[in-house]
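[1] below are the sequence and a predicted model; questions follow.
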Amino acid sequence: MEIAVMAGQLILGLSILVGLHELGHLLAAKMFGMRVEQYFIGFPPKIWSIRRGETEYGLGAIPLGGFVKISGMIDESLDTRQMQSEPKPWEFRSKPAWQRLIVMLGGIIINIITGIIIFIALTYKNGETYLSAQDARYGIVAYDLAQQIGLKTGDKIVKINGKEFRDFNDIRSSEVFLGTNSSYTVERNGQLIDIEIPNDFIDKLSDKKSAGQFIEPIQPFRVGELAPGMPAEKSGLQKGDIITAVNGRPTPFYHEFQAAIRANTNKPVTLTVRRGNQPVTIRTSVTDKGQIGIGVESLLRQTHVEYTFGEAVAKGTERAFGVVYDNIKGFGKIFRGDVSASKALSGPIGIAQNLFGGVWLWDRFWFVTGLLSMALAFMNALPIPALDGGHSTLLLYEIVSGRKPSDRFLEAAQRVGMVILLGLMAFAIFNDVFKAVF
């Protein structure tokens, strides 16, 4: 079921984004009087289509892309037959270079607008909820990766890159991991200590085995939702209970409770529980995966901020372009060798697993769709032949130099670009499968 939910979210999200992207090309082309022959969401084979005027609108069976076919343009179809005749007034190639440039940028512009609108809407609807640095008063839980750079459980991080910060999540932000020469200032036993973060540290964080195991706030907790059929539910544990000890060992904080439970894998345990004002003793068992089947609610105070529409416009736009900025920094990390491409790049399987997840939550769906919209705009803007950015680069050359590249050169560039893109797609899919298996 989880696989179906992940696949459904991925297909719906990409279909929306690809449909809007190609719509940007279509509208710009029609605005300048170009003939649009086909508008398809999905790649062939065709499963449905309808003709309206000069354009065939349809759906393809392979839902991970789409295309618009504009008369007189060398595109991914590599159909060059019409290029052998004299240019017609309605063809792409007969229009001024500046009009052709706007057509090529139409998809990118629509994706940027879509991403911004989604982030603005989510910001206005949900506001912002976060754990303030001040309210993380018990310090941090330092897992193995954090310990490798010198952090310890109980440390209080007071500065990031020499500056005070507001949100605890800033500790794990792209500003830290995608930047260079980043550092934490921690308070330990009354002293301030600077902890340097290696520039290639994100490569270790990207490892599947290390996912989510870096830093968490030390937090008191209470029992949240109970998993049906698991030992906690069967033993009578209730939502809202506060577990104070496991087998007599005090567990005021969640990481201590986790350690005590895992130490008793496949064994019975006795939980000391506070239910309201009454102490309760509950006997349960731990599964072979070191679990008893409870959700957890943190007792640390969360800060919530509501935004006016004007504030949401500013904040949402900032968040949207932050995605582009992070992509630029991420590519910089790859080119400098700080992170391996195999860990940084994901294909459709990785996107479905790591971003959408196996539970359909509309807020998360739209957040990931907005994120992908900005990422697709950035990727399409890269000056790679066959991408919009590649076409736009050649058009800018034509505008500046006054010389139009030959059709033969454009066809060769398109072929090279297709080989590059197919190679990258094959690498990303193979990489997803490899990471999923190993």
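    Nice, thanks for sending it over.

[2] drop to CA atoms for contacts and neighbour counts, all remaining ones
    Fine.

[3] strands along the stretch 51-200 of the chain, start to end?
    Remark: strands assigned in the stretch 51-200 of the chain by DSSP state E, counting those that start in this stretch are 55-70, 128-130, 140-142, 156-160, 183-188, 191-196.

[4] ugh, wrong one, the stretch 301-438 of the chain
    303-305.

[5] where do the helices sit along the chain?
    Taking DSSP state H as the criterion, the chain carries its helices at 2-31, 97-126, 144-148, 174-177, 201-205, 231-235, 254-262, 309-336, 341-344, 348-351, 362-381, 388-401, 407-437.

[6] nearest to Gly107, of the strands of the stretch 51-200 of the chain?
    Nearest of the strands of the stretch 51-200 of the chain to Gly107, taken as Cα to Cα: strand 55-70 at 10.4 Å.

[7] tell me the helices and strands packed up against that closest one.
    With contacts defined as 3 or more Cα pairs under 8 Å, 6 or more residues apart in numbering; DSSP states H and E, strand 55-70 has these neighbours: helix 2-31, strand 36-52.

[8] go through the ones you listed and name the closest to Ala142.
    That would be helix 2-31 among the helices and strands packed on strand 55-70, by Cα to Cα, at 30.8 Å.

[9] got another one to weigh against that:
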Amino acid sequence: MTIFWTIVGIAIFFVGLLISIAWHELGHFATARWFGIKVPEFMVGFGRTIWSVKRGETEYGIKAIPLGGYVRMIGMLPPAPGKTLGRSRRTGPFQGLMDDARAQSRLDVLPEDADRQFWTRSPWKRIVVMFAGPFMNLILAVGLFAVLLMGVGQATDGTRIRDVSECVVPASVAATQEVEQCPVDAPPTPAAGAGLLPGDRVVSFAGRAIEEAQGQQLREAIRVASGPTPIVVDRDGVRVTTSVNIIDNEVQDFQDSTRTVTAGFIGVSLLPDYVRQGPGTVATEIGSMIVRTGEAITKIPERVPAVFGAAFLGEEREPDSPVGVVGVSRIGGEILAQENVPWQQDVSLFLGLLAAVNISLFLLNLLPIPPLDGGQIVPAIWESIKRNTARALGRPDPGPVDAARLLPVAYVFVLVFLGFSLILAIADIVNPVPFFG
């Protein structure tokens, strides 16, 4: 069943990724149509078309490679300045490439569509059209976080017992090896000896009442206690009173999980409680995730060697390593394959991961690099600055910015992106990120 739920989780998360991409493209499509720009294609994916349908003047479809999507608007590139017979008078190593791209752009423009081209719209309208895609991802991320925090709730330390360990094992041993069976000389845990069971909720410890959201207080109380200690649990609506003989053991430090300390121990793990939050928490979490994701994006270039080593040299994959489409889909499968966890945890991890993907799409697409959306926003901003400056100085309109001159950068970026995506896919398959340790 674990394999089945893993496959189901991968499929569900993959569909979520496709919806996120389509939602992004819908932002471009809706604003382009709003401003009267003709849109012949609305596609999710790249490469060969798997399915498509034409409605009005637009063909909607899904392509074979799910690494993104696009909305094809006519007239993305303006005519070359000083053109002669369709070719620019300028020369250079990339001039033929730029002229061919302009010629291809003109093929979509029928005589009756001359005034419906992207480049003919004012700069602010082009900025709105290109920003609308990433902004839709931000809206989706906010919506997902709202459902997660205001609907499902935020995980807090709970007081319900998840597991009862059979025997006493030091934390340093448990962290370095899988303990499937108790060692011969290992004593039973105090919780097992006291008859505590998974599902019991602790309502009193050492004579002190424990509320449902006071799991951390319960943990702290256990660590400072010693010897026989009364404990009351709620078991299927019936209160059961017993005593646990608390012993000292090597356990993880609350402040630093990489360190261990000697403290009171009974041998139970606790399930989290989920407390619904308000809009303020949603805004705070979104802001925090944007900052963390932005920092992670700036570190991608320096992590390329480590990803390459993980993919081809067998090097250890770091927990904060970048992941691609394959990696995040696999993590989605792992989430659903977990056993003995509350449904809120599965839903929270799913929604949180999908929200993180949408925040990444929001920030990545704003990078001022063609063919990303930011690569069209920056020329529009520059054109607006030039036109407003010329108007203020009483000079003629300088005309549109020649965005085709950025095409060499776009081709280089696409090659680098495809290469890095391939390396990420291989690393995610042969050496995946240890999401659950």
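    Received the coordinates, thanks. If you're wondering where the values come from, they're calculated on a predicted model, not measured in any experiment.

[10] mind putting the helices and strands packed on strand 55-70 of structure 1 into TSV with distance to Ser406 of structure 1?
    Formatted as TSV, these follow (distance: least, Cα to Cα, whole Å):
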stretch	distance to Ser406 of structure 1
helix 2-31	21
strand 36-52	22
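
[11] any idea which of the ones you listed is most buried?
    helix 2-31 (a mean of 20; mean count of other Cα atoms under 10 Å).

[12] Thr281 of structure 1 against Val269, yeah?
    No. In this structure Thr281 of structure 1 lies outside contact range of Val269 using Cα atoms under 8 Å: 10.5 Å.

[13] ok, these two, which is more surrounded?
    Val269 (19 against 14; other Cα atoms under 10 Å).

[14] picking that back up, out of the strands of the stretch 51-200 of structure 1, which is closest to Gly42 of structure 1?
    Each of these has some distance to Gly42 of structure 1 by Cα to Cα; the shortest is strand 55-70, at 4.1 Å.

[15] so which of the helices of structure 1 gets nearest Val158 of structure 1?
    Using Cα to Cα, those put helix 174-177 closest to Val158 of structure 1, at 14.2 Å.

[16] corresponding residues in structure 2 for the closest one?
    Alignment of helix 174-177 of structure 1 against structure 2: no match, by TM-score structural alignment.

[17] that helix packs against which elements?
    Using 3+ Cα pairs under 8 Å, 6+ apart, helix 174-177 of structure 1 sits against no helix or strand.

[18] so where in structure 1 does stretch 138-156 of structure 2 end up aligned?
    Residue span in structure 1 matched to stretch 138-156 of structure 2, by TM-score structural alignment: 112-130.

[19] how about that stretch: buried residues?
    112-124, 127 (16 or more other Cα atoms under 10 Å).

[20] can you report how many residues lie near Gly193 of structure 2?
    What Gly193 of structure 2 shows, counting by other Cα under 10 Å, is a neighbour count of 15.

[21] before we move on, what about Pro123 of structure 2?
    23.

[22] distance from the chain centre to the helix or strand hosting Arg239 of structure 2, please.
    Using DSSP states H and E, Arg239 of structure 2 sits within strand 238-252. The chain centroid and the centroid of strand 238-252 of structure 2 are separated by 39 Å, computed with Cα atoms, centre = their mean, to the nearest Å.

[23] what sits up against the helix or strand that comes right after it?
    Sequence order places strand 260-265 as the next helix or strand after strand 238-252 of structure 2, per DSSP H and E. The contact list for strand 260-265 of structure 2 (Cα atoms under 8 Å, 6 or more residues apart in numbering) reads 171-172, 190, 222-226, 246-253.

[24] buried members of those into PyMOL, please.
    Provided next is the PyMOL selection string for whichever of the contacts of strand 260-265 of structure 2 are buried by 16+ other Cα under 10 Å:
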select buried, resi 171+190+222+223+225+226+246+247+248+249+250+251+252
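
[25] distance of Gly72 of structure 1 from Pro89 of structure 1?
    10 Å (Cα to Cα, to the nearest Å).

[26] compare those two (neighbour count), which wins?
    Legend: neighbour count by other Cα under 10 Å for Gly72 of structure 1 and Pro89, higher for Gly72 (26 against 13).

[27] that one corresponds to which position in structure 2?
    With the correspondence set by TM-score structural alignment, Gly72 of structure 1 lines up against Gly75 in structure 2.

[28] can you get me a residue count around the nearest residue to its match once chain neighbours are set aside?
    The spatially closest residue to Gly75 of structure 2, leaving aside those adjacent along the chain, is Gln117, at 4.4 Å (Cα to Cα, 6 or more residues apart in numbering). As a burial measure, Gln117 of structure 2 scores 23 neighbours (other Cα under 10 Å).

[29] next, the contact list for the equivalent of Gln117 of structure 2 over in structure 1, please.
    By TM-score structural alignment, Gln117 of structure 2 lines up with Glu91 in structure 1. Shown in contact with Glu91 of structure 1 (Cα under 8 Å, 6+ apart): 34-35, 70-73.
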